[in-house]
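Q: Predicted model follows, preceded by the sequence.
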Amino acid sequence: MTEEQMNYPSTSTINKRYAGFWMRFWAYLVDLIIVFSINGILLVPLKFINDGFSMELGYWTITGIIGSIVFYLYFLLMTKYFNQTLGKMIFGLRVIREDSQSLRWSDLLFREVVGRFIHRVFFITVFLYLFVAFGAQKQGIHDMIGNTRVVIEE
């Protein structure tokens, strides 16, 4: 009988140490500094266009749209190709799938785009990050949506 047939968790999921709230918080702050720096470099030239006035596209400004795209692409691409962002690298954290297989685009689109969008758009949902502090596997809502976990690298 194989391990899957016996319905035992694999040893790779037993030995995982899940990253807690504060480690993830500090890593996220580092990531925000990096994203804001990238946006600053990319968006400064737009201040010299249109005599310094913001260019609007409906309800949004061009700088707001570009800044949002950079924000979501940073988290999406870094997590897809490295399983971690620069902030997570500094603090020794890694994003894994629930079943410990390699991350798929669909997992990351739900985790990094849909999950983060929900947290940023609705003010009250910021408090849902507290799930990380009190959950057994330290999952935020965006982790639950994407079927992912954040673990400490060993």
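A: Received the coordinates, thanks. Numbers count the residues shown, from 1 in each chain.
Q: C-alpha from now on. contacts and neighbour counts both.
A: Will do.
Q: roughly how far apart are the most centrally placed residue in the chain and residue 154?
A: The residue at the geometric middle of the chain, judged as the C-alpha nearest the mean C-alpha position with Cα atoms, centre = their mean, is residue 112 (4.6 Å). Taken as Cα to Cα, to the nearest Å, the spacing of residue 112 relative to residue 154 amounts to 24 Å.
Q: Okay, buried residues for stretch 8-20 please.
A: Burial within stretch 8-20, assessed by neighbour count using 16 or more other Cα atoms under 10 Å, is assigned to 17-20.
Q: Included below, for side-by-side comparison, is a second structure:
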Amino acid sequence: MYETSATVEYAGFWIRLVAWVIDAFVLAIPNWIISAVFMGGTALATDLENNPYAMMAAMSGSIGLTSLINLLYKSILESSSWQATIGKKALNLKVTDEQGHRISFLRSLGRTLATFISAFILFIGYIMAAFSSRKQALHDKIASTLVVKTR
């Protein structure tokens, strides 16, 4: 358990949802730029309407790169000294292991990848945070992590 004499306050479903929305806005900027470059750059070289393969290649490249950026954004920031994405930091939340320590990049990467499972099962993995005693979503349980409020 958490190695501290202070009371730990776990971050619940709604505050984590707000943090996710903030992060979605933060990530929308590079994602939009990447999509514009891939789709606009390809449109200059070829007529996308007449070449479905070029369209699919541009979309695949765009989706692949934005997915990688989203994955690295969460994994790097949550394993950094911040222990939080920009959205979590704005709301005074941080990600820890179950003892309250900073998590490694690999654990953070695993946690981020596990969010796909939480989403894939009709977002039930996320909703679990509303009913868990330590407010853990499925991906938190898989990675043995907590999201806690900071002072």
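A: Okay, I see it. Since we're looking at a predicted model, the values are computed, not measured.
Q: quick one on the thing from earlier: for the buried residues of stretch 8-20 of the first structure, which one is nearest residue 88 of the first structure?
A: Sorting the buried residues of stretch 8-20 of the first structure by distance to residue 88 of the first structure puts residue 19 at the head of the list, at 10.1 Å, by Cα to Cα.
Q: To which residue of the second structure is the closest one aligned?
A: When the structures are aligned by TM-score structural alignment, the residue of the second structure matched to residue 19 of the first structure is residue 11.
Q: ok, and the closest non-adjacent residue to its match?
A: If the residues on either side of it in the chain are set aside, residue 11 of the second structure comes closest to residue 148, at 5.0 Å by Cα to Cα, 6 or more residues apart in numbering.
Q: Do a quick rundown of the strands in the second structure.
A: In the second structure, the strands defined using DSSP state E lie at 93-97, 145-149.
Q: Now render the ones you listed as CSV, adding distance to residue 27 of the second structure.
A: Shown next, in CSV, are those (distance: least, Cα to Cα, whole Å):
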stretch, distance to residue 27 of the second structure
strand 93-97, 18
strand 145-149, 20
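Q: Pipe the ones you listed into TSV and attach distance to residue 58 of the second structure and mean neighbour count per row.
A: Putting these into TSV (distance: least, Cα to Cα, whole Å; neighbours: other Cα atoms under 10 Å) gives the following:
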stretch	distance to residue 58 of the second structure	mean neighbour count
strand 93-97	35	23
strand 145-149	36	23
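Q: thinking again about what came up before, where does the equivalent of the residue nearest to residue 11 of the second structure over in the first structure sit relative to residue 98 of the first structure, distance-wise?
A: Residue 148 of the second structure is assigned residue 151 in the first structure as its aligned equivalent, the criterion being TM-score structural alignment. In this structure, residue 151 of the first structure and residue 98 of the first structure are 11 Å apart, going by Cα to Cα.
Q: Equivalent analysis for residue 73 of the first structure, please.
A: With distances defined as Cα to Cα, the gap from residue 73 of the first structure to residue 98 of the first structure amounts to 22 Å.
Q: No more questions from me, cheers.
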